[in-house]
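Novice: sequence plus the predicted model coming up.
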Amino acid sequence: MKEINWRGVDLNLLLTFDALYHFKSVSAASKKLHLGQPATSYNLKRLRELLQDPLFERVGNQMSPTTRAQEVAPKVAMILAIFSQDILPSAVFEPQGYEGKFIIGVSDYAEQIFGPDIFDTLQQLAPHAKVIFKPVDSENCVNLLTAHNTDVCIGVFNDLPDHVLTTFLYREKHLCTFDNSVMQTQIPIDLSTYLNTPQIIVTANECLTTQVDKTLADSGLKRNVVLGTTRFLTVRRMLVGRKMVAVMAEMVGRSDLIDDSLTLCTPPIDIPDFNIDMVTLQRDSHHPRIMWLSELIKQLIQTKVDTLRNIK
């Protein structure tokens, strides 16, 4: 490639060229650019030197473009359009015209509970866009964001680095869930019944213990875990018609994804609540599209949580 003297290249030169080409007058171009005529004439001189062509010659009262100027004009217009439309930041994101993708990292249960509302709203507000939900956890969250493979991530995240921005969505708590048409126990469930009833847990591996078991062990107690699964909805399906108990996140128990009549109540032991957060990269947090998407998701999830907590 021919070496270019970039010191001689100035965006103002392209603006001057474009104005001269359209107005065919130094004075009219100067007025359009809010420049004095000497400055516009100086820019034309630099353009002529840079492109090694007269570019515009006076014919009567007009500056007539040369053949070289005619060839360059559409390319200059394209460069200015790319710079103004695609490079310069937009103050406001316009979802109606967006034709790209919204890539959202979500935990299993967040996707089940909030995914439909997020998708439906994005389809309504950004009808030409596509939506992708990707599985995310504390292990892969930062890598997905850093590689720009996700726009935002939703879930439970621990020990995130400083270059990640965390937005609190809501405080999640644990509830005991069971089919009381089978259990036929008093509400809330007492500790003895809880410990003696077979239990289901959500586990990401083959281990059938969680923090709950550590809490019980500290008090010399033990529960009877008989089933582990990675899927929250499996827990609800398995509870129906069976004498079993599960401790699960409140939103999983209150969601209407399954038509069941399970009972929810406070556990007989202390199980710490936990935060559901949304995370983005600090350096992308002011991007108009990311800002718009983040605020939309925050409003949708918080509204959904309030609705579910007021239903039952």
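Specialist: Structure received. Residues are numbered from 1 along each chain as shown.
Novice: drop to CA atoms for contacts and neighbour counts, all remaining ones
Specialist: Fine.
Novice: helices of the stretch 151-300 of the chain, start to end?
Specialist: 180-183, 191-196, 211-218, 232-239, 250-254, 288-311 (DSSP state H, counting those that start in this stretch).
Novice: most tightly packed of the ones you listed?
Specialist: Each of the helices of the stretch 151-300 of the chain was scored by mean neighbour count; the highest is helix 250-254, a mean of 22, by mean count of other Cα atoms under 10 Å.
Novice: re the thing from before, could you redo the helices of the stretch 151-300 of the chain as CSV and give each row distance to residue 86?
Specialist: Shown next, in CSV, are the helices of the stretch 151-300 of the chain (distance: least, Cα to Cα, whole Å):
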stretch, distance to residue 86
helix 180-183, 59
helix 191-196, 60
helix 211-218, 49
helix 232-239, 42
helix 250-254, 40
helix 288-311, 13
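Novice: apart from its neighbours in sequence, what residue is nearest residue 285?
Specialist: residue 291 (6.2 Å; Cα to Cα, 6 or more residues apart in numbering).
Novice: and the one you found, how close does it get to residue 174?
Specialist: Between residue 291 and residue 174 the distance, using Cα to Cα, to the nearest Å, works out to 31 Å.
Novice: what about versus this one:
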Amino acid sequence: MESINESDFSRIDLNLLVVLLVMYRVRSVTQAANQLYLGQPAVSAALKRLRDMFNDPLFVRTSQGMSPTPRAEHLVKQFAPLMQGLHRTIFTPEHFDPASDARSFTIGMSDWVEHWLMPELVAELSACAPHITIKVVATDPWQAVPLMEQQQADLAVTVGNETSRDLTRENIASAGFSTLWDYRQIPCHAPLTLDTFLRYEHVLVSYRGASESALDSELQQRGRARRVRYVTPNFSALPLLLRRLPLFATVPQGLVHSWCELYGLQAAPVPVNMPDYTLSLLWHNARHEDPASRWLRTTVQECITSKLAAQSARVTRPG
């Protein structure tokens, strides 16, 4: 592609090109002035500037009116489609139709959010936006802000409250944690007592390799501690570990229902107080008004809200 010298454009008044195109169409200074709501002297002055710019008369007087020169014919042939495209770009509101659009969106999220959210979200998109492609990039709470600042994703679904002046974070809802185990490895039923909870070893998910979490801080305030046997950055590793070893795993409540069904695990409330996590959407301010980005945020938010409502109904359902 030929490079563009921006300084060349600083000498060009697009209004002159409008005068050129109108003059070509009407072949009259008077009619051009009427169509442009200008005085004849203003159109004559613009025509003089055009002649100086292109070093050509452009229009000459004939019995048929102001006839274009070959140079004017060539310029109009080049400029007319460009000006039409510029007009569409400036004055036509951008429209996004999910039913027909075929673009790709990138969403950042952790593995547990992907496991919890994406089956329903992809099914929803398959119905209402069949040509849309979704790409998920692994994103923990610490990676979300730099990922979005660099605009490497259209949206992040994350927890925490980190943000920056270039980003918008919108909290959706909060939820709690539950403890999972395999009855064949730890033969006990819900609810868990604190003594039972601490009698067995634990597996901990830590994105940064830390061996303690908010749960351990709460235990320390009680003068108690748990033994963490295994630390992993991936929630997806937990179900098979629990089936093989006598371990407890404390996980977001969103994972409980499907993991108990899929892997035959047991679940119980955590026997100590733990702060809830808040799911939020994070996006770059440059995408705030973009119709496609707004649609994506709304669709993801509605899916999350629906899943959290169903999750809450299961937790509160009698029996």
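Specialist: Looks like it arrived, so ask away. The structure displayed is predicted, hence computed values, not measured ones.
Novice: sorry, back to before: and the helices of the stretch 151-300 of the first structure: which comes nearest residue 40 of the first structure?
Specialist: helix 288-311 (34.7 Å; Cα to Cα).
Novice: now for the closest one, which elements pack on it?
Specialist: Packing contacts for helix 288-311 of the first structure, counted by 3 or more Cα pairs under 8 Å, 6 or more residues apart in numbering; DSSP states H and E, involve helix 108-125, strand 164-172, helix 250-254.
Novice: helix or strand next in line after the longest one, which one?
Specialist: Next in sequence after helix 108-125 of the first structure, counting helices and strands by DSSP states H and E, comes strand 130-135.
Novice: which outside residues touch that following strand?
Specialist: Applying Cα atoms under 8 Å, 6 or more residues apart in numbering, the contact partners of strand 130-135 of the first structure are 99-108, 111, 115, 119, 122, 150.
Novice: okay, now residue 266 of the first structure: neighbour count?
Specialist: 18 (other Cα atoms under 10 Å).
Novice: what sits against it?
Specialist: Applying Cα under 8 Å, 6+ apart, the residues contacting residue 266 of the first structure are 174, 175, 176, 188, 189.
Novice: can you rerun that using 7 Å?
Specialist: Counting by Cα atoms under 7 Å, 6 or more residues apart in numbering, residue 266 of the first structure touches 175, 176, 188.
Novice: so the first one touches residue 264, yeah?
Specialist: Yes - counting by Cα atoms under 7 Å, residue 175 of the first structure sits close enough to residue 264 to count as a contact (6.1 Å).
Novice: who touches the residue nearest to the spatial centre of the first structure in this structure?
Specialist: With distances taken as Cα atoms, centre = their mean, residue 152 lies nearest the centre of the first structure, 3.0 Å away. Residue 152 of the first structure sits next to 104, 105, 278, 279, 280 when contact means Cα under 7 Å, 6+ apart.
Novice: what's the answer for residue 174 of the first structure, then?
Specialist: 247, 248, 249, 250, 271, 273.
Novice: burial check on the aligned partner of residue 210 of the first structure in the second structure, number of neighbours?
Specialist: Under the alignment (TM-score structural alignment), residue 210 of the first structure pairs with residue 213 in the second structure. Residues near residue 213 of the second structure, counting by other Cα under 10 Å, number 11.
Novice: what residue in the first structure is paired with residue 69 of the second structure?
Specialist: Aligned partner of residue 69 of the second structure by TM-score structural alignment: residue 66.
Novice: if you skip the residues just before and after it, what's nearest to its match?
Specialist: residue 55 (5.0 Å).
Novice: can you select the buried ones from the contacts of residue 266 of the first structure in PyMOL?
Specialist: Restricted to buried positions by 16 or more other Cα atoms under 10 Å, the PyMOL selection for the contacts of residue 266 of the first structure reads:
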select buried, resi 175+176
